[in-house]
Every structure is written in C-alpha cells, then in structure tokens.
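Novice: Provided below for reference: sequence and predicted model.
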Amino acid sequence: MIQELNERSRQIFRTIVESYLETGEPVGSRTLAQRLGIALSPASIRNVMQDLEHAGLLYSPHASAGRMPTQAGLRIFVDSFLELGNLTEDERRSIEAYGAAAGKSVEELLTEATKQLSGLSQCAGLVVAPKTDKALSHVEFVYLGPGRALAVLVSEDGSVENRIVEVPAGLTPSALQEASNYMSARLGGRTMAEGRSRILREIDERRAELDLLAAKVVEAGLATWAGDEERNMLIVSGRARLLDDLTALADLERVRQLFDDLESKRDVLQLMELAQDADGVRIFIGSENKLFSLSGSSLIVAPFRRKDERIVGMIGVIAPTRVNYGRVVPMVDYTARMIGRLMT
C-alpha cells in the first residue's frame, strides 16, 4: 500500500505518525504545515489527510480533531519508515551490568534483565524461557496422612522443590522408603526429564525391583512433576508503567485483563512459539498478538540463544502502541544478545 502513495503523501503520513508517537495527540493540518517546512496550505494538507484516512492509515477520534494512525498505519510506519536509534554508552553499560555479578542463577539473571529493560524503556519488561531442569541429588517421599505424601526433590545445587502427591491407601512406611530409594538411585545426577522415561519403562516392563505399592508411589510422583503446566518461566517487571498514560476506565479495565492473563500464564506457549519463529526483533501491534489485543498494547520481543545457537527463550517489552519504537527496539535487541552470551 505504501508504494501507491506519492512522495507528498508519504511525507505527511510519516510526520503525522512521528508526531503522534511523540505526543499521543491527534495531529491537525496547521500543526503539520509548521512541522513539514514545505510550501503547502492547510487545505492541501487536509486533502492528503483525507486520502490517507480513506486508505485506512489514519482516523479522526473526533469530528473536529486532527488525525491519528490506525493499527494498520502504525504497522506500515514500523515496516517502511522506522529509523532505529543507537544506544548510548550509559544504556549499554546498564544492560551489561545485570550479568556482571558471578554466581547468579538463570532465573536471577533474567529477572534482573527485565528490570533493567523496563527501567530503560519505561515499559513493562517481559521474559519467557523454559524452566531449567536441574540435576537431582536425591528424592524423598514423606507420609502426610491417608492417601497423601510430600515428594521432596533435592537438586545438586542444594535447591529443594516440594509437591503433594496422591498415594495408594494402605501405604506402609517401608513401601514409601523403597520408592524414595528407587527414585534417588535412578535420578541421582540426572534431571527429572532425563530419568523419567527410563523409570516408567522399567516399571512398564516389570524390571523394577519394587513392590506394587512402591511402584504406584513412584508413578504418582512422576505424574505430578510431569503434569506441571508451568514449565515455562514467565517474568514481568514494571507492570505499573502500562498504567501511566491511561485516562479512560475502559482502558484501565483492558490492562487489568492483560495483567490477569499474564498472572495465569495464559497463552505463554504462544509467546514461546513467537520466539522460535523469530530471527531478530519482532514487533506486534495491538490485535496482531492475541494476548495483547484487548489491552491495545504492543509487544516488542527478541529471542535469545544458547552458545549452540538454539533459541531458548525470548525477552522484550509490553508497551503502549505509541511507544518510541526506534529507541526501544535496539534496547530489546542488545539485551537479548547480552543474555545469549551468558547462557551456557
């Protein structure tokens, strides 16, 4: 569509969008005449604006107001006119600083990265990555009462995770200890994902040296951990920044709905799919991404890769649609590259 516009229309369209991204306000013909710096009357400018509106690139929020870009107009601007800025040295140092301290876990690194990105961009920072499966040291089942036990997984780094599992009625302490010893022997030094299939295969082929009750405890424990629906880690920082420019109650309600969706991790898998398909920074404006369509927000994301070049997650920002894309895109890109250098 942009190829069909003449140079004058392109210049007016670009100026309107740049002014809107800067102020958030509709742009009128008199303001445009001053900003363009070319010999065009307000009447001539209004004619061009009307043509751009008929093309679906602009709209007028009120009868007497100026024009603002539609979602389609913003998309064309981002694809055809966006000029990316350069990070300042201070911005580079801020992004690099989060990974400077040794001994941080992956989750701590990613949390710090989203905080830095949120602060620099003045948007909400977001990262999605698979939870890291840690090598286990041992497993223990603790009896809690009839039909219930606590599965305790201790990782080699000393971290502990607990889950309550349902166990057979009539379970004896010896069967519980047998299940604990069996899983510790097969999972020690391995992740749950690495050991799970082997254990289930042994039980299925009846090669496991377990009595019936112990085998059921093991199966219950494995099912509980494999059934974890939150295998993707989602970290969001600076959510309050999305509320800064809101004035209408309807806008506030839409952003609250977005917060609820993020809290429940709804459609997080879709975000991971976006990362897998991305070669660099991707920009989704409004309804182009289902998760953010109701809130009227934009999603600017980039994948990060391990040293073997496999994409393992994505980081970015949730921003108002009128965000300064030219400034934020380089921040997201540099942060994703920085994370990639720290991933093993």
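Specialist: Structure received.
Novice: From here on, just use CA atoms for contacts and neighbour counts.
Specialist: Will do.
Novice: Return the set of buried residues in stretch 32-40.
Specialist: Buried residues in stretch 32-40, counting neighbours by 16 or more other C-alpha atoms under 10 Å, are found at Leu32, Ala33.
Novice: who's in contact with it?
Specialist: With C-alpha atoms under 8 Å, 6 or more residues apart in numbering as the test, stretch 32-40 has contacts from Ile12, Thr15, Ile16, Ser41, Pro42, Ile45.
Novice: want to compare, so here's the second one:
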Amino acid sequence: MNHPESLYALDDRSREIFRRIVECYLETGAPVGSRNLSRILTAALSPASVRNVMADLEAMGLIYAPHTSAGRLPTEFGLRFFIDSVMEIGDIAEEERRRMDAEVKAIGENRSIESLFTEASQMLSAMSRGAGVVLSAKVDARLKHIDFVRIEPTRALVVLVAENGTVENRVIDVPRGLPTASLTAAGNYLNAHILGRTLAEARAELERLREERRREIDELTDRVIAAGLATWSGNGSREGTLIVRGVSNLLEDLRAAEDIERLRLLFDDLETKTDIIQLLGLAEQGEGVKIFIGSENKLFSLSGSSLVVAPFRDTGDRVVGVLGVIGPTRLNYARVVPAVNYTAQLVTQLLGR
C-alpha cells in the first residue's frame, strides 16, 4: 500500500537504500538483495538491517520482490518518486553540447525540415537506451511562394514553399494543350495573394476575390489555381509525421517472454501510429520535459514503456511537434531528460529562423 504522506519523511538511511536499489535497476535491470546492498552503502549496515529497511520501503509501495527472488526492484510508483524527489538531473557536458549544436545546425542550414527531425531522433537514440522519436504536427503553415511547372502534357508540378522553410511538391492534372502562360499567370496571381497566409486563409481570400479573379484571369488559369490549392487540402487528417530511429536499441536486454511481448505491442503501436497525435496533447500540457512511466503512459501502457518528451515550437511560439525517447522503464533518466530538453531547444531555434 502506498503512503505518500510518509515518503518525504524517509530518513537518510532509507533514502540511500532506496536510491541504490533504483540505480542498480537502471544500470542492470536486475533485482538487488540485502547482502549486495550492505556492501555498497555509505554507512556500514548488516544485511539484516538492510532487510528491515527494505521491508518498510516495500510496505510504502516503492519496491517489490519479482517472482521468488530475494532481491528487490522499484515499482512504477517508486520510479516516479525517485524521478520527482531523489534523482539529481545534471546538465549536458560542454563537449556533447557542442557536438549536438554542430550536428543539428548543419542539417538545419540545408533547410530540410525532415532531415532536421531525422537527425534529432538519431541523436536522441544514440545517447539513450531507447528509440528517438519526433512527431511533427500537420500544420497549416504560412505560405511564401508557389510555382507551377509542366512535367507532362497533362500534368504539372506544384511547388509550395512555406515561411518555416518546408518545401512540398504535388502533381496536378491540367488540360491538354494548356499554354505555359496560364501556368505562369496562376503562379503570379497566387503569389500576389498568398504571402504570409495559411492555406485556409489563402482559400478564403481567393473565394472572396472570386469575381475580381474572373475579370483578371482566364478560365484555364482559374482551373489551375483551384487545382493547385485543392491538392493541399488532403483528407483533413491531423495525424502528422512520425519519425522513429534506433528501434533496434529496444531489442537489447530482453530478459523474459513477457519482455518480448511488451516490445511487440510497442512495435505494433509505432507501426500503426495508434493515437500517436496524442503525443502533441501531452507535450502541450505545460512547459519543459515530461516523463511518463509504464502505465502512466496512455499511448504505450500495454508495452510498459517509458516516454520522455518535450515540445518544439515555430516562429509564432506555437507547439508544432514533440520529440523525445521511448524505451524501457529503466532509461537513464538523469541523462535523457537534459538531452531531450536541449534537443527541443535546438529544433525550436532552427524553426524560428
């Protein structure tokens, strides 16, 4: 049974024993017993004294004995208490910070947003025991430029550039024999009206100017304009883009059949993107890094995975995505949390250019 009111009254001896149990679990994944604990404690304590403290910690719901083992592991409740009240989160080493700066900014200078997200997820995977994940929302970005380029007699490429640097290409059907001048006129007309607007705003504005448009442009050009905007309407999906790197890390240290089953469930969730957009909702609830342990994580609760995430923002300070690490509950939280936080800051800075 949990006794939250007594947790913060743990004496130094109980707190150290609890901390050692959790640290051993995070390092090895294995339970630790009283005899081994008595050897590594700062103060000299007999195994019997250690067992008495462990019994108290177990009564508080902080640790438990898996199977018939004499050792103990932290419960999810214990991990939460450790993270919130015991763990000391340091900062990123200066050398690692410079390396992260160089890697992410090198990608960012190329203005390829997908490459930036991929690099961010790979970096997070490399420094954790888990998989790096980046989810970018499907946003109605503000527009900067649009071009129409004929690629076949009845097809044209629409190139749309957003203010945040993203470039999207779509192919549209055009009437056979459509003059090149009509494509040029469509691009010129749209560029005169879309600057700084979202697609929704651009469509509304062009609808308002419908009568004026009929006087300014011919029917074929009007059809190109309508097709060019419609191609970005899509199906209204808000699923977003999910990038996951380092999934193979999750295959390490599998200890039992139930571990394999939990991993399979996680893979299924990632593959199908089941309710993955909820990650954005989790990240928007407040500032900074958020940690979800095991069953606290509604997205991957069946797999017993932990999720450490932080939001990143656009030039308007809107949350447009989330990045972080998915992994086993024995993630190195003290290392992962500052890395996730700093990576989110780097991505936000680059998107704000």
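Specialist: Good, I have the coordinates. What you are looking at is a predicted structure, and each value in this text was computed from that prediction instead of being measured.
Novice: Top of the contacts of stretch 32-40 of structure 1 by number of neighbours, please.
Specialist: Ile16 (27 neighbours; other C-alpha atoms under 10 Å).
Novice: close enough to count as contact, that one and Ser29?
Specialist: No - taking C-alpha atoms under 8 Å as the contact criterion, Ile16 of structure 1 and Ser29 are not neighbours in contact, 9.6 Å apart.
Novice: Do a quick rundown of the helices in structure 1.
Specialist: With DSSP state H as the criterion, structure 1 has helices at 7-23, 29-36, 42-54, 71-80, 89-97, 106-121, 173-187, 192-204, 212-226, 249-263, 268-277, 325-342.
Novice: so the second one aligns onto which residues of structure 2?
Specialist: So the one you mean is helix 29-36 of structure 1. Aligned using TM-score structural alignment, helix 29-36 of structure 1 spans residues 34-41 in structure 2.
Novice: What of the last one?
Specialist: Residues 333-350 of structure 2 are where helix 325-342 of structure 1 lands when matched by TM-score structural alignment.
Novice: Return the distance of the matching stretch from the chain's centre.
Specialist: Centre-to-centre, stretch 333-350 of structure 2 and its host chain are 11 Å apart (C-alpha atoms, centre = their mean, to the nearest Å).
Novice: What is the nearest of the contacts of stretch 32-40 of structure 1 to Glu229 of structure 1?
Specialist: Of all the contacts of stretch 32-40 of structure 1, Ile16 has the smallest distance to Glu229 of structure 1: 45.2 Å, by C-alpha to C-alpha.
Novice: Report the contact partners of the alignment partner in structure 2 of that closest one.
Specialist: Matched to structure 2 by TM-score structural alignment, Ile16 of structure 1 sits across from Ile21. Residues near Ile21 of structure 2 by C-alpha under 8 Å, 6+ apart: Pro31, Val32, Leu37, Arg72, Leu73, Pro74.
Novice: Kindly reformat these as a markdown table containing distance to Leu116 of structure 2.
Specialist: Shown next, in a markdown table, are these (distance: C-alpha to C-alpha, whole Å):
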| residue | distance to Leu116 of structure 2 |
| --- | --- |
| Pro31 | 40 |
| Val32 | 41 |
| Leu37 | 45 |
| Arg72 | 42 |
| Leu73 | 38 |
| Pro74 | 37 |
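Novice: who wins for neighbours among those?
Specialist: In these, the most neighbours by other C-alpha under 10 Å go to Pro74, 28 neighbours.
Novice: In structure 1, what residue corresponds to that one?
Specialist: The equivalent of Pro74 of structure 2 in structure 1 is Pro69 (alignment by TM-score structural alignment).
Novice: State the distance from its match to Leu269 of structure 1.
Specialist: Note on Pro69 of structure 1: its distance to Leu269 of structure 1, by C-alpha to C-alpha, to the nearest Å, is 31 Å.
Novice: Could you do Phe259 of structure 1 as well?
Specialist: Note on Phe259 of structure 1: its distance to Leu269 of structure 1, by C-alpha to C-alpha, is 16 Å.
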